[in-house]
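K.L.:
kindly return the folded structure for what I paste below:
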Amino acid sequence: MDQLILGRPDSRHEGQAASGQLRKLDIRLPTETGRADYHLRTGEQRVAINGWVGQRIRLHSSGQIHCVECGRATRKSFGQGHCYPCFTSLAHCDLCMMRPETCHYFQGTCRDPAWGERHCFRPHTVYLANASGLKVGITRGTNMPTRWLDQGAIQALPILDVDTRQQSGMVETLFKSHVSDRTNWRAMLKGEVEPLDLLAERDRLLTELAPGLAALRRRFGEEAIQTVDDVAPLAIDYPVLEWPRKIVSLNFDKTPSIEGTLLGLKGQYLILDTGVINLRKFAGYQVSASAEAA
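P.N.:
The predicted structure is shown next:
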């Protein structure tokens, strides 16, 4: 069972530390606050770190990297924590995960057909989000709001439920002719994001793309792509004391020891007064972390 260490900003928790194999930040959204709740995961530990904001923190990478899938030691991490053999053989590391419209299951070349049947042939949701401006994306219905939290979105709205991952990728491709599918991470971290009327944007896009959606429904069936019209936009707040004026990207490969005052948490990033670091990028690294009152 994971060990839970509370991270409150008072003297009782000065010098608290955690160490182990790093995984992506665990981010949740308590309904009573609407503010993202962060936990740092290292080995068997889950450390509550919202309370670290405003404190001096130190992160150190030992230089050891182990694959998050098979555990073997690797000199370089691929695809957010995998060794090269896993990266080139596992279905969830295939290119079609990034571009689901290129799914090749029906060509008989899926890396793991059984895995594909469990994960890709299940309902997906097409959504609009606002992380650095309007964007479109897809996710499994069970992965909301985690997907939006990982992206640092301040708003999100499901707009279409689609039968399979491949079909959702085709819908997303249709939307990409009118709206981006990417987040400008620098703008996201600077807090330069104005709220949008996602309901109005949804209605505009569904009207403009009606012919293309109708063609996809004729191809896959009317029930394969259904409009979500009974959900309100979700607003998300993040624990940030101060936005950086200039983005300096920190990297364990270049700087094994990283120190600074933690100014905020957004997406998978720690925002320090010395720079920002995307912890998801370094999944599998052996890392120690500590915090003390500034």
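
K.L.:
please make it C-alpha for all contacts and neighbour counts, starting now.
P.N.:
Noted.

K.L.:
tally of neighbours for residue 173?
P.N.:
19 (other CA atoms under 10 Å).

K.L.:
check residue 63 too.
P.N.:
For residue 63, using other CA under 10 Å, the count is 12.

K.L.:
which of the three states applies to it?
P.N.:
strand (DSSP: H, G, I helix; E, B strand; the rest coil).

K.L.:
quick check: it vs residue 270, distance?
P.N.:
20 Å (CA to CA, to the nearest Å).

K.L.:
just residue 215 next, same as before
P.N.:
With CA to CA as the criterion, residue 215 and residue 270 are 43 Å apart.

K.L.:
neighbour count: the two, which is higher?
P.N.:
Taking other CA under 10 Å, residue 215 and residue 270 do not tie; residue 270 has more neighbours (21 against 12).

K.L.:
to compare with the earlier structure, here is another sequence to fold:
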Amino acid sequence: MYSGNIRKMQVAAQPGEAVKYSLPIGDEQIDMTALVGSSIRVKHSQQIHCIHCQTKTKKSFNQGYCYRCLIKLAQCDTCIIKPENCHYHLGTCREPKWGEENCMQSHFVYLANTGTTKIGITRHVTDGISSRWIDQGATQALAILRVKSRLVSGLVETVFKQHIADKTNWRTMLKGAPEQVDLISLREQLFNQVEGELDMISSEHGIQALSMIDAQPVEITYPVQAYPDKVKSINLDKEQEFEGTLNGIKGQYWLLDNDRVINMRKYAGYHLEIEV
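P.N.:
Okay, here's the model as predicted:
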């Protein structure tokens, strides 16, 4: 039996191995990968605490924050979702120090196969893999550009998404492993389509604002024994208790028997009792 407020699942990945997951709950970490195939019972105690200030809150916003933190923190500002609207350079950032440490740093633009191909941005690529790719359930990913700031990454993404999606269809992602895509060919095709727009961004933000990356795609596998045929989402705000066999984990989702799934990241800050 485990009990406590949860956070988003932590991930670790090595080339050629399935992703390893652990769930922070209270002061403990549950090895979730080891529990695939086990029966699990989860109960929500109807207590929620903000993942930033730990204040008790009746409602969670933006995957774990109280309303006060939602409107105060830079990490909850709308420009995090739309980085092309970054306003640090205007002097209006909610937390300039946080902006310097997180937004005024280099970012990567990438292609990923999450059931459909998409463009995206990420801060970190460690040992060739980004945790963001895993959180999105990507089975293939390829870093294609390195840019100097979050603003520039958003401008570049905006150019690319005229030709390719920038969102993950989570239902499609959970229904199985997609067919492989030639991401190298897709990268070259897209570069040909956006060459002029990228040159304009370089002209405005400096010749070193973005640089192409000559990388190879990475493949990511997940600890899944069976995928759902028809996805049925569990909502902890309506269904305070559920149980079943954990058939697998992909992205930030648990895949249970009877086609049920739950996005554990959505419930960061919720106080749960988990019995294995």
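
K.L.:
could you get me the TM-score between them?
P.N.:
Remark: TM-score between the superposed chains equals 0.96 [TM-score structural alignment, normalised by the length of the second structure]; 273 aligned residues with a CA RMSD of 1.1 Å.

K.L.:
can you pull the contacts of the equivalent of residue 253 of the second structure over in the first structure?
P.N.:
Matched by TM-score structural alignment, residue 253 of the second structure corresponds to residue 269 in the first structure. Contacts for residue 269 of the first structure were tallied using CA atoms under 8 Å, 6 or more residues apart in numbering; they are 276, 277, 278, 279.

K.L.:
and residue 233 of the second structure, by the same measure?
P.N.:
So residue 233 of the second structure contacts 260, 261, 262 (CA under 8 Å, 6+ apart).

K.L.:
can you tell me which of the residues you listed is nearest residue 222 of the second structure?
P.N.:
Taking CA to CA as the measure, residue 222 of the second structure lies nearest residue 261 of those, at 15.0 Å.

K.L.:
pretty sure that closest one contacts residue 230?
P.N.:
No - Residue 261 of the second structure is beyond contact range of residue 230, at 9.9 Å (criterion: CA atoms under 8 Å).

K.L.:
out of the two, which sits in the busier spot?
P.N.:
More neighbours surround residue 261 than the other of residue 261 of the second structure and residue 230, with 25 against 14 (other CA under 10 Å).

K.L.:
contacts only, for that one.
P.N.:
Residue 261 of the second structure is in contact with 231, 232, 233, 234, 253, 254, 255, counting by CA under 8 Å, 6+ apart.

K.L.:
any idea what residue 117 of the first structure aligns with in the second structure?
P.N.:
When the second structure is aligned by TM-score structural alignment, residue 117 of the first structure is paired with residue 100.

K.L.:
tell me if its match really is in a helix.
P.N.:
Yes - Residue 100 of the second structure forms part of a helix when assessed by three-state DSSP.

K.L.:
how about residues contacting stretch 29-43 of the second structure?
P.N.:
Contacts of stretch 29-43 of the second structure (CA under 8 Å, 6+ apart): 20-24, 223-225, 240-249, 272-276.

K.L.:
now that stretch: buried residues?
P.N.:
Buried residues in stretch 29-43 of the second structure, counted by 16 or more other CA atoms under 10 Å: 29, 30, 32, 33, 35, 36, 37, 40, 42, 43.

K.L.:
widest-spaced pair of those residues?
P.N.:
33 and 43 (20.1 Å).

K.L.:
quick one: what's aligned to residue 106 of the first structure in the second structure?
P.N.:
Per TM-score structural alignment, residue 106 of the first structure is aligned with residue 89.

K.L.:
tell me the secondary structure for that match?
P.N.:
What three-state DSSP gives for residue 89 of the second structure is helix.

K.L.:
do residue 196 of the first structure as well
P.N.:
Residue 196 of the first structure is classified as coil under three-state DSSP.

K.L.:
cool, thanks, talk later.
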